[in-house]
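Student: model this:
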Amino acid sequence: MQIRDLPYSDPGEPDVRSGPRFLLWLGLSQLRGQLRCLGWGLLHQGAVAGLPLAVGFAVQAVIDRSGRSLTLAGALIVGLGVLIALGDTMLHRTAVTNWITAAARVQQLLARKTAELGSALTRRVAAGEVVAVSTGDVEKIGWFIEALSRFAAAALALVLICTGLVLYLPSLGVLVAIAVPVLALAVLPLLPRATRRADLQREKAGRATELASDTVAGLRVLRGIGGEELFLGRYRRASQEVREAAVRSARMWALISAVQVFLPGVLLISLVWYGATLAQDGRIEIGQLVTVYSAATLLLLPLRHFEEIAMAYSFSRPSAQRAVRVLSLRRSARPAGLGPVVPEGDLYDPVTGLLAPQGLFTAVVCGDPDEAGRLADRLGGHAEPVAQPGGTGPGDAGPCDTGPDGTVTDAPATEGSGTGAVDGAPPLPSVLLGGVPLDDLPLGTARAAVLVQDKDPVLLSGTLRDLLDVPSSGIVSADQALAAAQCADVLDALTRASAGADGDPMDTRITERGRSLSGGQRQRLALARSLITDPEALVLDEPTSAVDSHTEARVAAGIGQLRKGRTTVAFSSSPLLLDLADRVVLVHGGRAVAAGAHRALLRDEPRYRAVVTRETGVEDAPPSQRTPSRPEPADASPPDRTSGRTPGRTDNTAGAAEEVEEKA
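Tutor: Below you'll find the model as predicted:
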């Protein structure tokens, strides 16, 4: 695999049973590159090892005053120099290739996993951890894969040099052959402590980075409450802890480096003293002593690779563990059995009994906002991720349990707990679209069939044209989507901020996560993006929570008009939106308990009325203790809007609905 061939057409299926197993799989996946690097490394190390022999011949030729031998020794040195240059160049080239391709493979695996799990990923793994794995940890993993083949070449070179010295001059070669393994293994007792200190440093650095990111993201709020100094003090303490941990880690690695310098120095001194004694007694020649001394000196270079591989492994092992924590999550154990054809029909959840008929605008009311978010994700096939057998991290704790086949089973369906199955029961049945289980569809087809927009959508940086350039059916244009989402004021703001002379809002750049826009503007732009895709079924979680009541009425009407004839599900408790829906479903205690028109449910269903009108305690009280409200006829006059209002959203009951009809 060459860099020009990236990205991989298929990065493969990683071994996520543990961090070391993942590193082993990654190394074996690039076996061809590893072998090339090993070959060039052996050429380089072998040429370096041959230099002492050539230098020894040259010294002996000078002593013997042999011009012919000196010429041959000079030619040998030149040839070895060429081989050293070639080997070193190609070794560096192949090693860097291994590093980059390994990092690219891990990044592709993470990107594929993120796309597979969607929003369910960040509920089990922090978004900051995913970013850390895909940036810093990827580099450390690539470093170990790159150093692995160079270490293997160095180890083989040590074996060859020691064997050659024993055969060339046994009296000194045996001393070198005995000392080299001692030098190579001398730092092993120090590595566990150095690894622990390095892990502690990275952990503290990650906490400090997370604290800094949170502080920057909430800087406006901190200034509003005067909390800058408080968080600044916290960051100072965190950064000082990182500094102290880094110093302690550096001291241990400095000790390892000192051992790597001190022990070879002792070997060289002993070798020179013993060799000089043998040369003085006439048992060896001067050229042989120079050869052995030069070879022992050059042994220090491959020995350095032992220290490097130890450092690379100590840094990459926790990085691999974090990567495994993400990669071990999976969406479902069910194989994709259907083709890429997008099914059509009703959207039905057999767990809750929620039915969204094809072509209708269905509003869903949940007393628990968290339950609404989980149900919205479930309708889109975004099941909670679970760990593969033998994986680490996820699956050990959390709001969900794992079924026998590795798929997700939520907590038991108790009052107010959401949907799920009892622990140890078979996996939850999949949501059906036109009678076809979403879990049986290929991931891309399922995503194209049902699109879920959560309550906190993300806007990527770029121009508005880039933001709206998404895969779509081509039926809904950008102008239609923006008009339905009531984005006229957003376009005006972007026009004023446009750097171009024509003031085209489509070419105006939107900052990261849309921070230059208000919450309501971001929400409406994200809604327009979802409307452009025009999926078979569109699921919206609180699509108008950040806008005022007048804008909300127009947005709800725009959604209903643009999505007419298409299946749309909106989770909301706003009477303005509920009154414009074709059908309203009340989900209570993890089950769909009532369905009908907004006004009928408001009149006949106390639990529904309690959620919509923001009453407290009624929805959780037993039926015998509920106080029924006096039914109001469908043509009742609007109630007094100046009395009986509760904090929060003020648009309630049938009067608000009639106001919506007038504005629409």
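Student: Going by C-alpha atoms from here, please, whenever you check contacts or count neighbours.
Tutor: Noted.
Student: So residue 272 versus residue 303, what's the distance?
Tutor: When Cα to Cα, to the nearest Å is the yardstick, residue 272 and residue 303 sit 19 Å from each other.
Student: out of these two, which sits in the busier spot?
Tutor: Neighbours were counted for residue 272 and for residue 303 using other Cα atoms under 10 Å; residue 303 has more, 22 against 16.
Student: Now the more buried one. Nearest residue, chain neighbours left out?
Tutor: Closest residue to residue 303 apart from its sequence neighbours, by Cα to Cα, 6 or more residues apart in numbering: residue 184 at 6.3 Å.
Student: same deal with residue 133?
Tutor: Nearest non-adjacent residue to residue 133, counting by Cα to Cα, 6+ apart: residue 323, 5.9 Å away.
Student: Would you confirm that that neighbour contacts residue 131?
Tutor: No: between residue 323 and residue 131 there is no contact under Cα atoms under 8 Å: 10.6 Å.
Student: show me the residues around residue 346 that make contact.
Tutor: By Cα atoms under 8 Å, 6 or more residues apart in numbering, the contact list for residue 346 reads 355-358, 432-435, 567.
Student: Same check on residue 547?
Tutor: residue 520.
Student: ok, now how distant is it from residue 521?
Tutor: Taking Cα to Cα as the measure, residue 547 falls 8 Å from residue 521.
Student: cool, and residue 380?
Tutor: Using Cα to Cα, one gets 25 Å for the distance from residue 380 to residue 521.
Student: How about residue 358?
Tutor: When residue 358 is compared with residue 521 (using Cα to Cα), they lie 30 Å apart.
Student: Another for comparison:
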Amino acid sequence: MQIRDLPYSDPGDPDVRSGPRFLLWLGLSQLTGQLKALSWGLLHQCAVAGLPLCVGLAVQAVVERSGSGLAWAGALIVALGVLIAVGDTMLHRTAVTNWITAAARVQQLLARKTAELGSALTRRVAAGEVVAVSTGDVEKIGWFVEALSRFAAAAFALVLICVGLVLYLPSLGVLVALAVPVLALAVLPLLPRATRRADVQREKAGHATELASDTVAGLRVLRGIGGEELFLGRYRRASQEVREAAVRSARMWALISAIQVLLPGVLLIALVWYGATLARDGRIEVGQLVTVYSAATLMLFPLRHFEEIAMAYSFSRPSAQRAVRVLSLSRGARTATAEAVVPEGDLYDPVTGLLAPRGLFTAVVCGDPDEAGRLADRLGGHAEPDGRAPDEAGADTPTAEAGGPDTENTQGRDTNGPEKTGPDPSDGDASERDGTGTDGVPGPGEDRRLPSVLLGGVALDELPLGSARTAVLVQDKDPVLLSGTLRELLDVPSSGTVTAEEALTAAQCGDVLDALAQASVDADGDPMDTRITERGRSLSGGQRQRLALARSLVTDPEALVLDEPTSAVDSHTEARVAAGVKRLRTGRTTVAFSSSPLLLDLADRVALVHGGRVVAAGTHRALLRDEARYRAVVTRETDDTAAPAATDRQNRLASIDVSRAAGATEEIEERA
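Tutor: Next comes the predicted model:
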């Protein structure tokens, strides 16, 4: 693999059992590049190892006054110099190639996993950790892969030099051969402590990075509430902790480097003293002493690679562990086994008992916004963060009696009053039936994973990723608009049934189109060709939200899940958007998480989620009249035990909102 061949057509299936196993898999995946670097490294190191012999021959030729011997020694030195230059150049080229291609492979794996998990990734891994893995950790992993081949070449060169010295001059070669393992392994006792200090530094740096990213993301809000200085002080303290940890880590690595300099120096002093004694007694020649001394001096360079590989591994191992933590995540409990066909039918969540009948507009009311976000992710086929194993007792195939989907009964239910759906969390028998506690946590000794959402009776985590995304589309409450023209924004994979104009009309984007037409640089003022800045910063919050909604409507999925799709618009626009979405999605399954009476009154079916279960379902007006918990969320009631007069007042206010919604709906229908 060359740099010009990037990106990989397939980065492979990594070994994510542990950080070291991932590093091993990464090295084996680039075996060809590693062998190339090893070959060039051996050429370079062996050429360097041959220099002392040539220098010794030259010195001995001068002592013996041999012109031919000096000429041969000079020619050998020139030849070795050429080999050293070629080997060093190609070694650097192949090593850097291994570094870049390894980093690119890891980045592609992370990008593939990010696309697979979607918005659920940041719910399961901290955003700061994801940033750290995709930036600094990738470089450290690439460094280890790059240093591995150079270390192997250096180790082979050291063995070759030691064997050659023993054969060339046993009296001094044995001393060098015995000293080299000591020099190479002397720092091993210090490496665990240095690694621990480096881990502490990286942990504190990751915390500081996460704190900084969170602060920047919420800077506007922090300024509004006067908390900017508070968070700035927290970041100052975190950065000082990083600095102190870095100094402690640097001290240990400085000690290791000092030992790497001290011990070879002691070896050279002992070698010169003992060799000079032998040469004075006439037991060895001066050229032989020069040869051994030069070889021992040049051995210091290969020994440096032992320190480098130790540092590279100690830095890359926790980085690889963090990468493994991200790459080991999966979108579901099981691997995809179903055919790549988009199923049709009711959308059903066996965990909460939520049922969205096919072809209907279902609204979901949750008192906890975080719970609504998690449920929306589940409806999109994403696994829960706790990663529990499948229920062998059959929790993945619920029956109608247990709260499962029953299409015939669903279509014929009386929705005039609220219907109780699924077991109530307060019912102790429910906990015994599914083998979990009242909080949904598996019992002792059990390893369970929450069952997948079903679409038409097919588990979404059994579908291939492409089919699952085509079947169910989840729009987050804070959707992102990429930079580009409006035409490019709406040019997304779709069924082709819904046009861009129809989607924009349903999302009530008329004022957005007018604003884009005025900002257009073209003479015709076509808003479709007007460029939208990064993340839609040139638009208001409501305009961004409606454009994102239009983009979701264009895709025309089998089931569309919207998390607070009208939270940033005014009441009048909200009613028109809800009516437009319902009209455009006729015959398709739509689920909207909202607590707005204007949207809820237009829904065909409303479900109330409380305590992680659907506790009631029916029409908005029936639930408002008969379900106190629903009324508390929708009307913002703060006390369930409020006086009847206060409750009546809340009901009258809610009725006014319903009347307004009905009036807005009738106005829209007349215009349509």
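Student: thinking again about what came up before, more crowded one of residue 323 and residue 131 of the first structure?
Tutor: residue 323 (28 against 12).
Student: residue contacts, the more buried one?
Tutor: 19, 110, 133, 137.
Student: any idea how far it lies from residue 105 of the first structure?
Tutor: Distance from residue 323 of the first structure to residue 105 of the first structure, by Cα to Cα: 12 Å.
Student: Test my guess that residue 595 of the second structure contacts residue 634.
Tutor: Yes: counting by Cα under 8 Å, residue 595 of the second structure touches residue 634, with 5.4 Å between them.
Student: So for those two, which residues contact both of them?
Tutor: By Cα under 8 Å, 6+ apart, residue 595 of the second structure and residue 634 have these common neighbours: residue 365.
Student: check which helix or strand covers residue 630 of the second structure.
Tutor: Using DSSP states H and E, residue 630 of the second structure falls within helix 628-634.
Student: Please name every helix or strand in contact with that helix.
Tutor: Packing partners of helix 628-634 of the second structure (3 or more Cα pairs under 8 Å, 6 or more residues apart in numbering; DSSP states H and E): strand 361-366, helix 620-626.
Student: Mean distance between it and the first structure after superposition?
Tutor: Superposed on the first structure, helix 628-634 of the second structure shows a mean distance of 3.4 Å to its aligned residues (mean Cα distance after the TM-score superposition for the first structure).
Student: May I see the buried residues of that helix?
Tutor: For helix 628-634 of the second structure, burial by neighbour count (16 or more other Cα atoms under 10 Å) applies to 629-634.
Student: from the middle of its chain, how far away would it be?
Tutor: 38 Å (Cα atoms, centre = their mean, to the nearest Å).
Student: hmm, back to that, neighbour-wise, which of residue 380 and residue 521 of the first structure wins?
Tutor: More neighbours surround residue 380 than the other of residue 380 of the first structure and residue 521, with 26 against 22 (other Cα under 10 Å).
Student: Quick one: residues contacting the nearest residue to that one once chain neighbours are set aside.
Tutor: Closest residue to residue 380 of the first structure apart from its sequence neighbours, by Cα to Cα, 6+ apart: residue 450 at 5.3 Å. With contact taken as Cα under 8 Å, 6+ apart, residue 450 of the first structure is in contact with 379-380, 535-539.
Student: Filter the residues you listed down to the ones also in contact in the second structure.
Tutor: Of these, the ones still in contact in the second structure (both residues aligned by TM-score structural alignment, their matches' Cα atoms under 8 Å) are 379-380, 535-539.
Student: what number of residues lie near the alignment partner in the second structure of residue 520 of the first structure?
Tutor: Matched by TM-score structural alignment, residue 520 of the first structure corresponds to residue 542 in the second structure. Applying other Cα under 10 Å, we find 18 residues neighbouring residue 542 of the second structure.
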